[in-house]
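Chemist: Have a look at this prediction, sequence included:
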Amino acid sequence: MGNVSSVKKKKIDKINRNNYRVNRWFKWLSPGLFVKRWLLLSASGFCLAVLGGAIWVKLTPIYRLLGLVSRSLEFLTTVVPHYISGPFVLIFGAFLVLWGQSRTVGSITNAINPNGDEELVDMLLARRRLNRGPKIVAIGGGTGLSTLLRGLKQYSNNITAIVTVADDGGSSGRLRREIGVLPPGDIRNCLAALADEEKLLTELFQYRFEAGAGLSGHSFGNLFLTAMSEITGDLEQAVTASSQVLAIRGTVLPATLSDVSLWAEMEDGRLVEGESNIPLAKGKIRNIGCLPANPPALPAAIAAIEEADYIIIGPGSLYTSIIPNFLVPEIAAAISQVKVPRIYVCNIMTQPGETEEYSVADHIQAIDRICPQKLFDAVLVHRKAPSPELLQRYAEENSHPVYIDRETITKLGRRVVIANIMDEKGSINSIRHDSSQLARVLLRWYSGKWQPKF
């Protein structure tokens, strides 16, 4: 019985392997790869080349070849009936063509992808699909934007991330003060999120030196972008060059090349200067702005917004990651004028020092106060409450789930899209958006398959 089972298993494995090979061959005939037309063109070119050679030598080989073929076919049909010999020769010829193409593709695959973890046809199909993806502009900063980009890159290569450059804390702040470069921290995170080798690149870019009087506390990614800025002349060129070196999917752009510094007016009358100082002020923010006021936008960022199919704002810290982009008036004006789907991804939890006791409508109104023009049509909010343990832990830091006040949101002229977009696996230690689920919901809403609930 054991031998019989083993024989059956071998037969099944052989059938599965044959089916896999056949499916792999037929994938090359999938629409959008532009392979069929080139195969036909190659075959036609080969025939024409043979014919040209024959004409060059006065057609003598053609006559001999036709005579040989004619005698061979006549002999074959007298021995084997035409209704058997014809299909046999046709099938045998097709087999040789497919076998030859398969071996050719296998050689190319081994050269391009020596690890062999993905077929060349699958790589080409995925690349074609991503290249045909919508032109998405994502606006924000901090870890929220990089989380979003990590999911979006699975749906499109046509992504432009517009990032705030108001950071003045940590390694970015030190480089800004000591060298005079624009803060590279948020841009570094976005570049790592859009890279193909994301895990390794993220670890490399986030690596912080722990020794050395000058290096201690700096991340490798910040130093890399700072060096590129010095070499290329400015941050825009540095990001472009870095994107090519790292082979990222999409484009990362600073909102402005001006040396912007944030200020916030608190309800008790205090004036707090510096992005890193605003959350530490422990007060309610009445107004926010920047110095210099009304900085010029990066022209490439405006062009990306005008050509976009879809605009996504957030997630991220409301006053220090989202709104600073809209303090560049040209960016806010460009977003308000485009006639494409626009959505704001609201945070799951309130943020101490910025949005304490804020509801979803409060987040929307804060943006509306800065930008009187309507910048988005819908707001995406999380549905399911975090675990009681996490809620207790966050409550100790005066952070709570953002309340969904639907009636007020509707009065503000926004649609409410409610979905489970929290990272359930990573929610044991912290509350974060799930990059894959977040991108999936956003693309569903964009395509119209998602039916928003009011």
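Modeler: Yes, it's here. Note that this is a predicted model, so its numbers are computed, not measured.

Chemist: C-alpha only now, for contacts and for neighbours.
Modeler: Noted.

Chemist: wouldn't residue 131 be in contact with residue 156 here?
Modeler: Yes. Counting by Cα atoms under 8 Å, residue 131 sits close enough to residue 156 to count as a contact (6.2 Å).

Chemist: Of those two, which one has the most company?
Modeler: Taking neighbours as other Cα atoms under 10 Å, residue 131 and residue 156 compare with residue 156 leading, 21 against 15.

Chemist: Need the three-state assignment for the more buried one.
Modeler: Following DSSP: H, G, I helix; E, B strand; the rest coil, we place residue 156 in the coil state.

Chemist: so what's it up against?
Modeler: Applying Cα atoms under 8 Å, 6 or more residues apart in numbering to residue 156 gives the contacts 129-136.

Chemist: any idea where the strands of the chain begin and end?
Modeler: In the chain, the segments counted as strands under DSSP state E are 136-140, 159-163, 251-254, 261-266, 271-273, 285-291, 310-313, 342-345, 378-382, 415-419.

Chemist: which residue is nearest the centroid of the protein?
Modeler: When Cα atoms, centre = their mean is applied to the chain, the residue found nearest the centroid is residue 153 (1.8 Å).

Chemist: Second structure follows, compare the two:
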Amino acid sequence: MTPQTRHAEIVALGGGHGLAASLSALRLLSEHLTAVVTVADDGGSSGRLRADYEVLPPGDLRMALTALCDDTEWGHTWSELLQHRFTGEGTLAGHAVGNLLIVALWQLHDDPVTGLDLVGRLLQARGRVLPMAAVPLRLQAEVSGLRPDDPDRRETILGQVEIARTTGVVESISLIPQAPPAHPEAVTAVRDADHVVLGPGSWYTSVLTHLLVPELRRALVETRAHKTLTLNLELSTSETPGFSAVRHLETLHALAPDLVVDTVLVDRATVEDEATLAAACRGLGAELVVAQLAQREQPGHHDTLRLAAAYRDILD
């Protein structure tokens, strides 16, 4: 790793476990790391808190913060506490401690980023966490294949949870409200970045959502940063059944034809036809990078050091 990479401004966009994986790797490379996190979660603890208090869903923000925690006993102790969920059947059952802490700090401070920064200081986090939008969002998808007698019929599904578990095929996705305000600091971070990393993560509900926020999409298109798209270790999921790597690129281009990507990073095990995939990458203006990114013992989980090595080779 070069000193240039160590001091590079890197912005990673996504949500959930995918973003946590990229942050865990990128924090080993740069001292200037910012996470821009989707805020459309409506399930579990996050869904209950956003409904009860009309706040941004804190869960994905919490996961990003814990992925950035300092690699010390202090950092690991607080990270474990923030991830802890209450058990039992009481009113706190299922809530993550970190979600409650974040919402409490939001009640004490007008700006949600102030609360996130305070949690970051508690964790001695190696970077910042920002919400992608200034208001909580709701996802809406047009889905086909739900009716065996009429497989081409499209129906509307509301909510991230329902979209993630649909048995149909997601044809398009949108946000409610349709043109939400981006968080200003997230837009600034993208515009000022040296490198931008998009993905991995749930394709429709964690990755493509960033391109549905007009100011953030404009920043992603216009930034002079090197842009890397990281595809998932498992391409065919409940959101993307039967999707190949090429199909992922096609849906990205259909949603944001003006977005130029510099590098597409994929796990070796997901590549069926490297020549075809490389040609699809060139259609986005991108170079294809194929590497082994998964753990040997758990193929569906990223190996942090391997992912960090792949990013290092791209960013150096």
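Modeler: Ah, there it is. Note that the structure is a prediction, hence the values are computed from the model and not measured.

Chemist: Mind checking the TM-score on these two?
Modeler: The TM-score (TM-score structural alignment, normalised by the length of the second structure) is 0.90; 302 aligned residues with a Cα RMSD of 2.1 Å.

Chemist: that older thread, aligned to the residue nearest to the centre of the first structure, what sits in the second structure?
Modeler: Taking TM-score structural alignment, the alignment pairs residue 153 of the first structure with residue 27 from the second structure.

Chemist: And for residue 186 of the first structure?
Modeler: For residue 186 of the first structure, the aligned position in the second structure is residue 60, judged by TM-score structural alignment.

Chemist: Its match - how many residues pack around it?
Modeler: Neighbours of residue 60 of the second structure (other Cα under 10 Å): 25.

Chemist: Nearest spatial neighbour of it, chain-adjacent residues omitted?
Modeler: Of all residues not flanking residue 60 of the second structure in the chain, residue 16 sits nearest, at 5.1 Å (Cα to Cα, 6 or more residues apart in numbering).

Chemist: How many neighbouring residues does that neighbour have?
Modeler: 21.

Chemist: residue contacts, the aligned partner of it in the first structure?
Modeler: Residue 16 of the second structure maps onto residue 142 of the first structure when the alignment is built from TM-score structural alignment. By Cα under 8 Å, 6+ apart, residue 142 of the first structure lies in contact with 186, 189, 316-317, 321.

Chemist: hang on, isn't the match of residue 186 of the first structure packed against residue 36?
Modeler: No. In this structure, residue 60 of the second structure is not within contact of residue 36 by Cα under 8 Å, at 10.1 Å.

Chemist: State the pair within the contacts of residue 142 of the first structure that is farthest apart.
Modeler: Largest separation among the contacts of residue 142 of the first structure by Cα to Cα: 189 and 317, giving 15.1 Å.

Chemist: which position in the first structure aligns with residue 315 of the second structure?
Modeler: Aligned by TM-score structural alignment, residue 315 of the second structure pairs with residue 446 of the first structure.

Chemist: Quickly note the distance from the closest residue to that match other than its chain neighbours to residue 435 of the first structure.
Modeler: Spatial nearest neighbour of residue 446 of the first structure, excluding adjacent residues (Cα to Cα, 6+ apart): residue 341 at 6.8 Å. Per Cα to Cα, to the nearest Å, residue 341 of the first structure is found 20 Å from residue 435 of the first structure.

Chemist: higher neighbour count, those two?
Modeler: Remark: of residue 341 of the first structure and residue 435, residue 435 carries more neighbours, 20 against 16, as counted by other Cα under 10 Å.
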